[in-house]
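J.: sharing a model that was predicted from the sequence below.
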Amino acid sequence: MTAPQVVVSHPARQGFVYRLPLAAQLAGLETRFLTGLYYRPDRWPWRWLARRPGLAATLARRRQPGLDDRVVVSVSGPLPELAYRLQGSPLLGDALHDRLAARWLARHLPAGALFHGAVNSCRDSLAVARKRGAATLLEVTAPPWREALLAAEAERLGQPARPAEPSSRMRAELELADRIVVQAPQVVEFLAAHGVPRGRMVLLPLGVDLERFRPATGAGGAGTAGGAGLRVVSVGRPSLDKGTPLLLEAWRRAALPDGELLLVGPTGDPLAERLLADAPPGVTALGVLGHDRLTGLLGGADLFVLSSPIEGGPMAVLEALACGLPCLLTEGCRSVVRDGLEGRVVPSGDPDALAAALRALAADRAGLAALRPAARRRAEAFGWADHARRLGWLYRELLAGALPAGAEPLDLTGR
């Protein structure tokens, strides 16, 4: 294979990262994907593992349909996964992957190429890429300075202290990247408020599988009946990061007659169990659901709600929109939702505002149902094919040196 034009690096515990090298490949660019474990059905031991009961579906999530296996370089193999299991945190595994990826780049990355890494796992790689004369992109998933927003709530609930500042690794990555890709408009404002130059940011929302997530048809496909209580769904592990204490308090204050708040996500950790034990009436934790059950639940609900203080680009919001479900979101996780068009957006950290919005939406069920077509139309602008086209355009323009940084972020939302 010829020298790469685009190199994407990530230990790949997040499924969307497989879409990044695929976008480069679809754009006709010579690509390499530096990662950890990656399922190759024709290789040992994957062929043997795929025969074991229950493993086939798990392994299938470790590869990207359409991505040429020849571009995948498993530089860190199982090390990030093993480190995570030993440490209970991704930090060590991400650092190991970064070190090994940087060694690969030092040998193989040509001048004039483009390196695309992900926050917290590419400091050394970015430094090597810059030294070798490559353009550099940093993908922000978990926004820096997020932990500071959670510090007071963590202390109130007796949780481990949250750092007030980003790690030195994360700060270095922000400095080393030529451009910083953010996945939602609220992150642009959040980073700008902490001194990150607006002109270095690129707004590129994630995509959603529009075939897997579709509005339900027939009975249950348009929310609950007008006389029933409001059925609300929230997806994500009950935690401080997802704003669960705020959501439960807002639900308590809203006091909706016969209302249902259905929480989808893992619940096995002590904080989740504590939050759920004190939950107000009408709250039910459903645990982790498979795809079919989740899409059925979203299609049969009236409203999706998320109250995270700040999120990079919550996939659950796009999936809810794709199912035609209006959204009630706090400002920190509004994603691509526009207030009054596909749902409501209220200030972060304000349980009264969230409770008032719940009551208002419950009182106007016809108006809420009328937002369902708009929710689906909004999602249709953010399919994975749209994401690949936008990212491929960005790669080509950066390789051509045609995108000097300006005063404002480069917004690819409508491109």
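T.: On my side now, so go ahead. Numbers count the residues shown, from 1 in each chain.
J.: going forward, measure contacts between C-alpha atoms and count neighbours the same way
T.: OK.
J.: can you tell me the closest non-neighbouring residue to Glu81?
T.: Gly93 (6.7 Å; Cα to Cα, 6 or more residues apart in numbering).
J.: which parts of this protein are strands?
T.: Using DSSP state E, the strands of the chain run over 6-9, 31-34, 72-73, 114-118, 135-139, 179-182, 201-203, 231-235, 260-264, 283-287, 303-306, 327-330, 343-346, 410-411.
J.: just confirm the residue nearest to Glu81 contacts Ser76, I think it does.
T.: No: with contacts defined as Cα atoms under 8 Å, Gly93 does not count as touching Ser76, sitting 9.0 Å away.
J.: mutual contacts of the two, please.
T.: Both Gly93 and Ser76 are contacted by Pro11, under the criterion Cα atoms under 8 Å, 6 or more residues apart in numbering.
J.: give me the packing partners of the longest helix along the chain, helices and strands only.
T.: Determined from DSSP state H, the single longest helix within the chain is helix 91-108. Judged by 3 or more Cα pairs under 8 Å, 6 or more residues apart in numbering; DSSP states H and E, the packing partners of helix 91-108 are helix 79-87, helix 123-131.
J.: below is an additional structure, to be compared with the one above:
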Amino acid sequence: MITTRNRAEALERTCERIAALNPPPAEVLITADGCADDTMNVIRKHVPHATVIINKSARGSVACRDVMMQQASADLVFALDDDSYPEQLDCFALVSRFFEEKPKLAVLHFPQRSDEYPATLSQTEFGAEHLTRSFANSGAVLRRSTYLQLPGFEPLFFHMYEEPDYALQCVAAGYDVLFSPVITIRHHYSGKARSEMRNHHRHARNELWSTLLRCPLPFAIGIVIWRVSSQFRYACKRGWSWVIREPGWWWQALAGVPYCLTNVGFACLEITQTPVFGFQPAVFRTSFLMKFIVAQVGARRGYAVPVILQKAGMLERFYTDVAGNIGPSAVFSAAWVLPLVGESARRLVGRRLPFDIRAKTTTFPAITLPHVFRRVIIARDPAAACREDVRFSDALGRAMARRGFGNATHMYSMLGECGPLFAEGKRRGLIVISEIYLALSTERILTEERKEFPGWEENVPDYAAVCRGFDSSGGPRADADFAICPSEWVRDDLVRNFGFPIEHAAIVPYGVNPEMLSVPDEPVHGRILFAGTAELRKGIHYLAMAAEKLVEHGLHYEFRVAGHVEQSVANQRQCRYLTFLGRVPRSGMTREFASADLFVLPSLAEGSAEATYEALACGVPVVTTREAGSIVRDGIEGRIVPSRNAEAVANAIAELVEDRQKRERLSRAARKRALDYIWVRYGERLVEALKCFANN
């Protein structure tokens, strides 16, 4: 992994060397951190298969390395600067054995031949292997599985000092940081754009922050005083010009003190007697206090929440119904060819637990598989199916509660699923956070809409009556201390209509697969795409009426509806201008987005419709409502129209289809908007929101 900023010439030399390594790396991760030079052309020329993370504005080398460590797919990550590289082409074969032989090895680093120290350029002896308390990211191999268990590189640092801070974490947790001359690093160090005084200020500031983050009171007070005085003595040795500027980093450090004091609260600090700071006590064993049990039914965004929490070191246990690649469910998923259970088994095949969370996952096939069979039998009776779903959630929650809570301090709920688990956790004093992935007023809104449009949705059960008598019927507010809302619309509904404290609700928009950003924008003029179940909640009837109005004005566009549709909807006269495609596989949806002129979703109630994120990533302007909870901004990436207003939907469609220049402008803005909402950013926002809740 390499982070670079406007040093294309140095990066080119490093990339040439990387391309020559034998064996080659499994992947190359490069972060272009606010680059405005020829960096991207250099990467494309020498390492065209590299994964490139582009930060439009600089986030700092420390934050960049933290993101790459989390994104890496291999367990061993070779950290380099843009001006450093290994001198031995077979370096991977030479270093990998160390990690195989030493399971407690967290970091392996090497001697460097650097222009900063000319004597090293001809040096041949660098000493024997030995344990250390720091290393340089310009030439070190880190074990990713260890990194994910620790706080890792602190993004607050921006630049410098992340290495000794991380080494301290490793040693405190019982891992080794080892220096070995098995290979050497060539570091073409340049003083260009470097400032000694700025580096001194950053080093001193970050050193102080590290003390506050890793050291418990009251010891932190004495160490901070010692740190500040030591740095001041160094400034005195450099002269008056340094002394008078010394308060500069003091003020920078003070600005970060509140953050450090609140984030040290996530760590339980056990004093040991190993010297690191230079006097006793010095090492503080760190383990996160903010530990989550996550419970959910289904894969929900590819198990995004437990994976994110695991990467952040915050996952205690993950409870879910079944997964298609572990336990007895793996056998059942192979039955997708059978006529009775084929559809259920096919859905189960798609539930693939990521490797990172398998060890902390518990599934409940003994409860889930009978539920699946019962669901198949009563599928044509909506009321019975609804009661079975509630009964299943209730039974699943009780089973989860019996499996225990471990060392959890927090619980993460999906809109009140598995209610008994969270009720018991609440009784034990755990803090419950509920993700409100669908606005709580949805059922009220749909009840009103079904009265206005009878015959569109048939045999809809009385959900409130069905839920009576079950522990899960309390809903998401029954036990929730805090709420994660995917959109402002959901948060406002929660606060305004259900009395939830606004300071206990955070808005965390979802994300999109960055691969969608590369889907070509090849629009067919007048092709309108709708994706999702064709139902009243998603406003299919308003899309149908908008199509009618456009035809009345002589505008014959093509309306394509990708998603499940009931005959009661498809047979409506108003839908005669809609083409229903049925369920479309992922590969087919990519083609639909590529050829769409516009994406239209006139929803009445959502959480934050993920299809709108995908449309933006593919460069398709979006016409939608505020109730869809999208990240679309009116007039920038699309149009936001009032809900329940077919006339407004029709006018917005005609406006964007007929004005090609505006459509192209919105298309470019759509991709740009989606860049800030890839899944990595979602993870960062979610963890930050959870930490803010802990501070509350």
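T.: Now that the structure is in, tell me what you want to look at. Just so you know, these numbers come straight off a predicted model, no measurement behind them.
J.: what's the TM-score here?
T.: Aligned and superposed, the two chains score 0.83 in TM-score terms (TM-score structural alignment, normalised by the length of the first structure); 388 aligned residues with a Cα RMSD of 3.0 Å.
J.: and the residue nearest to Glu81 of the first structure? What does it align with in the second structure?
T.: In the second structure, Gly93 of the first structure lines up with Asp389, judged by TM-score structural alignment.
J.: hmm, who's touching the longest helix of the first structure?
T.: Looking at what lies outside helix 91-108 of the first structure - Cα under 8 Å, 6+ apart - the contacts are 3, 9-11, 34-36, 75-76, 79-84, 120-126, 128-129, 132.
J.: of these, buried ones?
T.: Neighbour counting with 16 or more other Cα atoms under 10 Å marks 9-11, 34-36, 75-76, 79-81, 83, 120-126, 128-129, 132 as buried within the contacts of helix 91-108 of the first structure.
J.: what sits against the counterpart of Ser434 of the second structure in the first structure?
T.: Using TM-score structural alignment, the partner of Ser434 of the second structure in the first structure is Leu138. Leu138 of the first structure sits next to 116-119, 173-174, 177-181 when contact means Cα under 8 Å, 6+ apart.
J.: what about 10 Å?
T.: 115-123, 126, 173-182, 201-202 (Cα atoms under 10 Å, 6 or more residues apart in numbering).
J.: then Val71 of the first structure?
T.: 1, 4, 7, 21-22, 25, 30-34.
J.: go with 8 Å
T.: Per Cα under 8 Å, 6+ apart, neighbours of Val71 of the first structure: 31-33.
J.: that one -> the second structure?
T.: Counting by TM-score structural alignment, Val71 of the first structure lines up with Lys360 in the second structure.
J.: check Arg62 of the first structure too.
T.: Using TM-score structural alignment, the partner of Arg62 of the first structure in the second structure is Arg351.
J.: check Ala357 of the first structure too.
T.: Using TM-score structural alignment, the equivalent of Ala357 of the first structure in the second structure is Ala652.
J.: distance check, its match against Leu543 of the second structure.
T.: Separation of Ala652 of the second structure from Leu543 of the second structure (Cα to Cα, to the nearest Å): 12 Å.
J.: those two: which has the busier surroundings?
T.: Each of Ala652 of the second structure and Leu543 has its neighbours counted (other Cα atoms under 10 Å); Leu543 has more, 28 against 20.
J.: the more buried one contacts Val649, doesn't it?
T.: Yes: counting by Cα under 8 Å, Leu543 of the second structure touches Val649, with 7.2 Å between them.
J.: quickly list what's touching both of these two.
T.: Common neighbours of Leu543 of the second structure and Val649, counting by Cα under 8 Å, 6+ apart, are Pro602.
J.: hmm, back to that, dump the strands of the first structure to a markdown table, plus distance to Glu380 of the first structure.
T.: Converted to a markdown table, those look like this (distance: least, Cα to Cα, whole Å):
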| stretch | distance to Glu380 of the first structure |
| --- | --- |
| strand 6-9 | 26 |
| strand 31-34 | 28 |
| strand 72-73 | 30 |
| strand 114-118 | 26 |
| strand 135-139 | 23 |
| strand 179-182 | 20 |
| strand 201-203 | 18 |
| strand 231-235 | 21 |
| strand 260-264 | 24 |
| strand 283-287 | 28 |
| strand 303-306 | 18 |
| strand 327-330 | 16 |
| strand 343-346 | 16 |
| strand 410-411 | 18 |
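J.: between those strands, which one is closest to Gly313 of the first structure.
T.: strand 179-182 (7.9 Å; Cα to Cα).
J.: before we move on, back to that, how about the longest helix of the first structure: buried residues?
T.: The neighbour-count check on helix 91-108 of the first structure (16+ other Cα under 10 Å) flags 92-102, 104-105 as buried.
J.: next one: it to chain centre, how far?
T.: 23 Å (Cα atoms, centre = their mean, to the nearest Å).
J.: distance of Tyr319 of the second structure relative to Asp394 of the second structure?
T.: From Tyr319 of the second structure to Asp394 of the second structure the distance is 14 Å (Cα to Cα).
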